[in-house]
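Colleague: Structure, please.
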Amino acid sequence: MVSLEQARFACTYERTRCDRSFATIGDKSFATMSADSSARGRIRLLALDADGTLVGPDGVVRPAVKEAVAMAQDQGLLVVVCTGRRYRTARPILEELDLDGPVVVHNGVVVKNARTGETTEQHFLPDEFFAPVMEIMGDLGPPLVYVDRYFDGIDLYAEPSDRCHEFQAEYLESNPNVVHEVESVAALPTGSVVMISSMADSESLLTLKGRIEGQFGDRVQTNYIMNTNYRGHILEVTRAGVSKWTALAKICEGLGIAPSEIAAIGDDTNDIEMIINAGMGIAMGNAVDEVKRVADYETESNARDGVARAIERLLR
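Modeller: The predicted model follows:
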């Protein structure tokens, strides 16, 4: 597997060689990208975030984006969706875009075949962290426990919605078919937990995040991200060292694709590592500032077909 340090070195070298550095976000224009005539020749894989990137503010893949992704595939680029979604909720997007290669879900914890749903890679939370993490997160109400049981029709376990934060309750009530309700999530068997997650207001989740990081340090991974389709934010706890980028790097290693041959587009903090390490990192116009600061270029927002605009420029 390509290490994070190796990937960063490779991408730093490529960026230095091509003199693609910018002092401010405003300098990262697509005019500069179009002028880089060697850009298209280097890119073999297009890594795309879903919510806030591929998907518009209305939750739909816009026609221009769909056409641009098809154009990229027609020109030989491998398109890999890298999302925090679980496979079941990512699948409609994959089907609409007619993708049949790998898909990175659960922020890199699981990699599946986009067409069949078969798991090709998974990194469960070590048993030793389950109980203490549950204890901390339980202070905000019972968290969600995600598993990789797509073919059994179970994506996550949860306690009754009236016990949890109102934002999480809204999510549970909207997804009854794949939520397996139990009396106590803390009593669930360990060994196959994809992640532990809570949905709530920003202040409450950041407090939990600080406590978890204070107790476990880098022995677990925490992801604090926007809840694009519901209210508030999401705090996820997964196995340490797992991310969209680590999953993507392993996919690329198996295909003989170098980090410098990847273009990545995203909008939230869980996309930062991917955007830093890709040969070409592109921030959505609606991206958080942390993403814009590390990206090579900035495209339009997801309300203005930003992915389509980026692909069109990339393929010129």
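
Colleague: contacts and neighbour counts: CA atoms only from here.
Modeller: OK.

Colleague: Now do the contacts for V79.
Modeller: Residues near V79 by CA atoms under 8 Å, 6 or more residues apart in numbering: 45-48, 69, 72-73, 99, 101.

Colleague: now swap in H180 and tell me
Modeller: 154-158.

Colleague: Swap in 7 Å and give it another go.
Modeller: 154, 156-158 (CA atoms under 7 Å, 6 or more residues apart in numbering).

Colleague: just the residues you listed now: which is nearest N107?
Modeller: L156 (15.4 Å; CA to CA).

Colleague: so what secondary structure elements neighbour the strand or helix carrying the closest one?
Modeller: Per DSSP states H and E, L156 falls inside strand 154-158. If you count contacts as 3 or more CA pairs under 7 Å, 6 or more residues apart in numbering; DSSP states H and E, strand 154-158 packs onto strand 144-149, strand 179-181.

Colleague: Turn these into CSV, columns for distance to R85.
Modeller: Below are the helices and strands packed on strand 154-158 laid out as CSV (distance: least, CA to CA, whole Å):
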stretch, distance to R85
strand 144-149, 11
strand 179-181, 15
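
Colleague: Tell me which of those is the most buried.
Modeller: strand 144-149 (a mean of 21; mean count of other CA atoms under 10 Å).

Colleague: what's that strand in contact with?
Modeller: Contacts of strand 144-149 (CA under 7 Å, 6+ apart): 155-158, 192-198.

Colleague: I have a second one here; can you model it like the first so I can compare?
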Amino acid sequence: MAIQLLISDLDGTLLGPESVITPGTAAALERVRQAGLRLLVTTGRAWGTAAPLLQQAGVSCDFVLLNGAEYRTAQGELVRAVPLPPATARHAVAVLRRYDLGVEINTDAGDFTTDTELCPTAQPLPRLAAFWAGQPQVRKIFAFSRNPDALARARQTLQDLPDAAVTASADWNLEVTARDAQKGTMARWVAQRYGIAPDQALVFGDGCNDLSLFRAFVHTRAMGNAAAPLQALAERVIEPNTEDGVAREIERLLMEK
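Modeller: Have a look, this model is predicted:
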């Protein structure tokens, strides 16, 4: 296959168990650059928590952030944003708080949270009336709880919102974005911007918030530690992130080239 673009999730995929890019993976990504292939990172993280991880490893690439709500260049320039409709954002936050879930709200004016220990780069969320009075453009709502029943009830309540996409990156959270702000949708848009066809991309992921990616592209690799639905959808299952699975698959790809 004539792969021209690598698309990879971060946590549980490109990152090792210590939530950093290992030296082996960094070396493999450098060989990708030398081979003339592009790298696009797709993550639920915001720019401020995603970019430093790549910079520390000496890797430069563009980003699909907040599960597809933003596309930024390697320098952090915002090229495209897909926010939640204001009424949908307000309703979603009200539902999440009704079930006593913690939230982090990513907006054009910064990130705000009910728990600055869990989300240390965000500002404390003010009273909701004051928050909404500022008319923020909400790009993603991240909800979290150790109560699985509360998460399930909130997800069920939000699932039928016509303008929203509801997913999760782990069993203790929920992630809400606009219907068109999904990893797969934004990554397809970026690939088209690069002039790269969907069958010229190789995708890596591990979580259910990567399902849209695996549906949007032909060549997909689920990590050995990936969620069962993603493994079932993948073209191939590779080694887990604890064994530098992305780096090993890159080596196989480059040997084929």
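
Colleague: what's the distance between the residue positioned nearest the centre of structure 2 and G68 of structure 2?
Modeller: Compute the mean C-alpha point of structure 2, and by CA atoms, centre = their mean the closest residue is T43, 2.2 Å away. As judged by CA to CA, to the nearest Å, T43 of structure 2 and G68 of structure 2 stand 8 Å apart.

Colleague: so when I look at L118 of structure 2, I'm seeing a helix, right?
Modeller: No. Counting by DSSP: H, G, I helix; E, B strand; the rest coil, L118 of structure 2 falls outside a helix, being coil.

Colleague: Please give the number of neighbouring residues around it.
Modeller: Per other CA atoms under 10 Å, the neighbour tally for L118 of structure 2 reads 12.

Colleague: Look up how far P124 of structure 2 lies from it.
Modeller: 11 Å.

Colleague: P240 of structure 2 too?
Modeller: From P240 of structure 2 to P124 of structure 2 the distance is 36 Å (CA to CA).

Colleague: Could you do K183 of structure 2 as well?
Modeller: For K183 of structure 2, the distance to P124 of structure 2 - CA to CA - is 27 Å.

Colleague: cool, P23 of structure 2 as well?
Modeller: From P23 of structure 2 to P124 of structure 2 the distance is 35 Å (CA to CA).

Colleague: Quick check: the gap between the aligned residue in structure 2 for T207 of structure 1 and F144 of structure 2.
Modeller: Taking TM-score structural alignment as the criterion, the aligned counterpart of T207 of structure 1 in structure 2 is R153. R153 of structure 2 sits 13 Å away from F144 of structure 2, going by CA to CA.

Colleague: try Q56 of structure 2
Modeller: On the measure of CA to CA, Q56 of structure 2 and F144 of structure 2 end up 28 Å apart.

Colleague: Looking at these two, which one has more neighbours?
Modeller: More neighbours sit around F144 than around the other of Q56 of structure 2 and F144, counting by other CA under 10 Å; the figures are 23 against 12.

Colleague: Run through the strands of the stretch 101-250 of structure 1 in chain order.
Modeller: Under the criterion DSSP state E, counting those that start in this stretch, the stretch 101-250 of structure 1 contains strands at 102-105, 110-113, 119-122, 144-149, 154-158, 179-181, 193-200, 220-226, 233-239.

Colleague: now for the ones you listed, which one comes closest to D305 of structure 1?
Modeller: Short answer: strand 220-226, nearest of those by CA to CA, at 20.0 Å.

Colleague: Run the chain-centre distance for that closest one.
Modeller: 11 Å (CA atoms, centre = their mean, to the nearest Å).

Colleague: And for stretch 51-71 of structure 1?
Modeller: With CA atoms, centre = their mean, you get 16 Å for stretch 51-71 of structure 1.

Colleague: What span of structure 2 is that stretch aligned with?
Modeller: By TM-score structural alignment, stretch 51-71 of structure 1 lines up with residues 11-31 in structure 2.

Colleague: which one of the contacts of V79 of structure 1 is nearest G256 of structure 1?
Modeller: Looking across the contacts of V79 of structure 1 and measuring by CA to CA, the closest to G256 of structure 1 is L45, at 10.9 Å.

Colleague: residues touching the closest one, list them.
Modeller: Per CA under 7 Å, 6+ apart, neighbours of L45 of structure 1: 77-79, 261-263.

Colleague: at 8 Å instead, please
Modeller: By CA under 8 Å, 6+ apart, the neighbours of L45 of structure 1 are 77-80, 257, 261-263.

Colleague: Mark which of the residues you listed are part of helices, please.
Modeller: Nothing among those maps onto helices, per DSSP state H.

Colleague: quick one: which of those is nearest to Q215 of structure 1?
Modeller: Distances from Q215 of structure 1 to those, taken by CA to CA, are shortest for V80, at 34.7 Å.

Colleague: Map that closest one onto structure 2.
Modeller: Checking TM-score structural alignment: V80 of structure 1 goes with L40.

Colleague: Okay, the spatially closest residue to that match that is not a sequence neighbour and S19 of structure 2: tell me how far apart.
Modeller: With CA to CA, 6 or more residues apart in numbering as the criterion, L40 of structure 2 has its nearest non-adjacent residue at 4.8 Å, and that residue is I7. From I7 of structure 2 over to S19 of structure 2 the distance is 18 Å, taken as CA to CA.

Colleague: again with L5 of structure 2
Modeller: 23 Å.

Colleague: Is the residue nearest to L40 of structure 2 in contact with T42, as I believe?
Modeller: Yes. Counting by CA atoms under 8 Å, I7 of structure 2 does reach T42; the two are 6.8 Å apart.

Colleague: sorry, back to before: could you pull up the residues touching the match of T207 of structure 1?
Modeller: Y99 are the contacts of R153 of structure 2 under CA under 8 Å, 6+ apart.

Colleague: Brilliant, that's me finished.
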